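Peer 1: structural data only, the sequence is not supplied:
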């Protein structure tokens, strides 16, 4: 209220105790010389605005008009001398100058005349003094334009959720008789946020994979493509929330979690595919089973009929869509399970000579070996694809780390520049 006088300064006594109430770093020696260490606090302290209500003086210095900011800076001038009285006078001013290099002053005339003050809360803006309204608008514009989001050391923006966690950390420290430390609080907050970031990213990956794997993929390659896209989005979710993960412990934890999830989805994908393939094969081989049960193939020429019917089943099976990654494996398993049936029919076929039976049996074994070789080649190709995508995933991961590191370095450089500007301003002001 009114002007800036010694009483106003005395009311800001807490400013002189800031370094007793909060520490910037955890090491005791880092905070031993509070005023000389003020640049550390400048990194995360807000800007300083002194608003003067019902200001009645004319803004003049040495008989000359001055601005509100010049008026403020004049009141913050230090007296020369070392007496206790001078020290008490200088201390709050010195603290404000050191801790808040960015300062602003606004004055407000009385919003209305004394007769209307009792109904001030009910008055419309049009009824207020026009000069007061204009001053209030200038104040609001300045706040909206210059105010930056709250940050912690490292330039990390504090969200509402993070602020709540910080408050809990500070209160717990104060209740235990300690002094809140920004560095320690940041580490504790990083632990909370990074753990939550891993969980959030993993949940996002799970959500996306569930959406995209409602049906089994046709190939293992298709599954890896889906995994890579979901992993990339999960990594973005993690990077958007995580910070201060200098040793990449939480990033490594996320990668392990996603790798484990990928294996689970590979198994789920295979199970869905296997069920689909077995259902198709049961349906397509139903007529063959009925003929076998009725001894249709137990006659001369029955073996050739059986082979033709089985080939028809295989052709129709290949024409079916949506069988998934286990299509070839399940067909091989199906054919293997029918080998004994085929051999029994072959041996009972009186139309074939022993030599023809031996040749047919050898051919069947050769086809079986060929199928196994094809499956082996497919498995090898799948492994190569997995290694390829693992490499691509690792490269994308490294790129994210690089970008994140560059952002952190930019924030750190910005903080350092702010600290240097503060020290320079204090040095120049001291010489003046």
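Peer 2: Now that the structure is in, tell me what you want to look at. Values in this document were obtained by computation on a predicted structure and should not be read as measured data.
Peer 1: from now on I want contacts and neighbour counts done on CA atoms only, so please keep to that.
Peer 2: OK.
Peer 1: helix, strand or coil for residue 78?
Peer 2: Classification of residue 78 by DSSP: H, G, I helix; E, B strand; the rest coil places it in coil.
Peer 1: what's the answer for residue 321, then?
Peer 2: coil.
Peer 1: just checking, residue 107 touches residue 53?
Peer 2: Yes - at 6.3 Å, residue 107 counts as touching residue 53 under the criterion of CA atoms under 8 Å.
Peer 1: so between those two, which is more surrounded?
Peer 2: Per other CA atoms under 10 Å, whichever of residue 107 and residue 53 has more neighbours is residue 107, with 24 against 16.
Peer 1: and that one, how far from residue 166?
Peer 2: Residue 107 sits 34 Å away from residue 166, going by CA to CA, to the nearest Å.
Peer 1: show me the strands in the chain, by range?
Peer 2: 48-52, 60-61, 64-65, 103-107, 151-152, 156-157 (DSSP state E).
Peer 1: hmm, who's touching the last one?
Peer 2: Defining contact as CA atoms under 8 Å, 6 or more residues apart in numbering, one finds that strand 156-157 is touched by 149-151, 243, 411.
Peer 1: cool, and the third one?
Peer 2: For strand 64-65, the surrounding residues in contact (CA under 8 Å, 6+ apart) are residue 59.
Peer 1: again, but for stretch 6-20
Peer 2: Residues contacting stretch 6-20 (CA under 8 Å, 6+ apart): 31, 34, 89, 91-93, 95-96, 179.
Peer 1: 7 Å instead, please
Peer 2: With contact meaning CA atoms under 7 Å, 6 or more residues apart in numbering, stretch 6-20 is reached by 34, 91-92, 95-96.
Peer 1: one more structure, for comparison:
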């Protein structure tokens, strides 16, 4: 686990209106394997964004507050801290460059900063001062530009008729929205309604006007976007934190010097953000880790800098390629390093090698599943399993070779004294054949009793007996003590013994191959179960993503119906129906892209017959020596 950051660092630099990613920040993010909850604060400069973020970080200081009219934050700054509520998650706080900085004078640059905050966040906090009046809403014109600055689908996968309609699906992928009103000095009261809550105050400010006049259309546009794009809306109002004289040193004030109502509002804000903010996800519901988040920032900033429009679908594809390739490499590394221990013990029996293979193969695929996502067609999983099986076949060969070498060495050592006797002619005399057979049988007995020879013991003994049968035949023919009839009987016995050993070795090979085949079947079944669990997890993520969007649209529709906006409610009904159709379409695509490839894998990639033939050839190669 990566140690918490002691202070914020710049994530996205903004130099002369040009955005670029800070490589050091991405390197730091690469150390975080935990899911991230990303909270961004946006708003006009000198509105106190940094103070709120410091409170979220549980610190008095950190993000620069400044005490002058000059904007302190340039680009986007990041602070990663452990999530205070959810163990195993990292809270990523983003402080964005103040909008409307007079020194910058570049509204397009502001728009891209706002766009990045939306793209990267789980929760987006819009920070403003005073009240939520029409002027305040109009200042949030950046939200109306999002449809032009963000694409959901890539041009290649988007139908022509969807060009102007896809923005209604933003609600699936956009963050929760919080409006934080600073230095609020009014009473939360509305005419004819009396006392209202903060959320009711926000809803009142975002009410739409009836009528199709240009004036009403312009008035409704930013409000309509906020209502349609963000799945949830929340409002917090903060009174002045201290007297005007003390405001310039707010970060150094003791809590006793801060207005109690401000502290209470800050606590409520913090508690809500921590409880309501979800793990950042990509299109498709894929959870984002710190490492993926770093890649995501790079992808979006590079796209923006190139003059193109960021696309959520393309981002998922890019992230999936990066993560799946790394998952493949890490899974293979886990398998190979895990097999090193058993490799150091070569030769071992097949049961030992096979058991370790099954264990480490399972570990490798489990590690792959943890990191991989959107592996449609199982391209990367297939490559991992092929690499694992190839390495396993190599280990089988190496184990056989080690066994072969060890067995030959044992027989060579045991036969050495006997070989010296052959060279001296000790067996070239009457009765020599019987003596030779006695000594040879002793060698074989000692060899058979020798432990840890590996699975080539019978095959090497078969070759030994075949080789020595020629030698025995010569000694047999020169033994004058035996009659021709006895020699013929002994010769037949020699051939029978060699044939018996050949059958024994072949039987052993066939039993081992059958064992391998059965174990590969079990291993294959386990892999399929892992795949199905992974695919079901991803399917549920996609369904939940759409369910949340439908729920948000239905809540908005009910509110519009209550307030008499029948036409707008009917439009929402069409959008809800399209989202439901998208849900059905995703189920069909899931079957096409995931379930069907599982059948293909079962038939082709992990064909037991092919595995059987591969291992049979491997055995033959190791067993047959020139």
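Peer 2: Sure thing, it's come through. Only a predicted model underlies this, so the values are computations on that prediction, with no experimental measurement involved.
Peer 1: how close are the two chains, by TM-score?
Peer 2: Here the TM-score for the pair of chains, by TM-score structural alignment, normalised by the length of structure 1, is 0.93; 430 aligned residues with a CA RMSD of 2.1 Å.
Peer 1: of the contacts of strand 156-157 of structure 1, buried ones?
Peer 2: 151, 243, 411 (16 or more other CA atoms under 10 Å).
Peer 1: TSV for those, including distance to residue 352 of structure 1?
Peer 2: Compiled in TSV, those are given as follows (distance: CA to CA, whole Å):
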residue	distance to residue 352 of structure 1
151	88
243	77
411	85
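Peer 1: corresponding residue for residue 387 of structure 1 in structure 2?
Peer 2: Per TM-score structural alignment, the equivalent position to residue 387 of structure 1 in structure 2 is residue 517.
Peer 1: so how many other residues sit close to its match?
Peer 2: 19.
Peer 1: which residue sits closest to it, ignoring its sequence neighbours?
Peer 2: Take residue 517 of structure 2 and drop its neighbours on the chain: the residue closest to it by CA to CA, 6 or more residues apart in numbering is residue 612, 6.0 Å away.
Peer 1: what residue in structure 1 is paired with that neighbour?
Peer 2: Residue 612 of structure 2 maps onto nothing in structure 1, by TM-score structural alignment.
Peer 1: ok, residue 612 of structure 2 touching residue 518?
Peer 2: No - between residue 612 of structure 2 and residue 518 there is no contact under CA atoms under 7 Å: 9.8 Å.
Peer 1: dump the residue contacts of residue 453 of structure 2.
Peer 2: By CA under 7 Å, 6+ apart, the residues touching residue 453 of structure 2 are 347, 403, 406-407.
Peer 1: repeat that with 10 Å
Peer 2: Contacts for residue 453 of structure 2 were tallied using CA atoms under 10 Å, 6 or more residues apart in numbering; they are 346-349, 402-408, 410, 447.
Peer 1: what do you get for residue 242 of structure 1?
Peer 2: 156, 190-198, 236, 250-251, 404.
Peer 1: give me the buried subset of these.
Peer 2: Buried, going by 16+ other CA under 10 Å: 156, 190-191, 193-198, 250-251, 404, out of the contacts of residue 242 of structure 1.
Peer 1: please identify the most buried of the strands of structure 1.
Peer 2: Ranked by mean neighbour count under mean count of other CA atoms under 10 Å, the strands of structure 1 are led by strand 103-107, which reaches a mean of 19.
Peer 1: mean distance, that one to its aligned residues in structure 2?
Peer 2: Once fitted to structure 2, strand 103-107 of structure 1 is off its aligned match by 1.3 Å on average (mean CA distance after the TM-score superposition for structure 1).
Peer 1: residue range for that strand in structure 2?
Peer 2: Strand 103-107 of structure 1 maps onto residues 233-237 of structure 2, going by TM-score structural alignment.
Peer 1: what do you get for stretch 236-247 of structure 1?
Peer 2: With TM-score structural alignment as the criterion, stretch 236-247 of structure 1 aligns to 366-377.
Peer 1: same thing with stretch 302-312 of structure 1?
Peer 2: Using TM-score structural alignment, stretch 302-312 of structure 1 pairs with 432-442 in structure 2.
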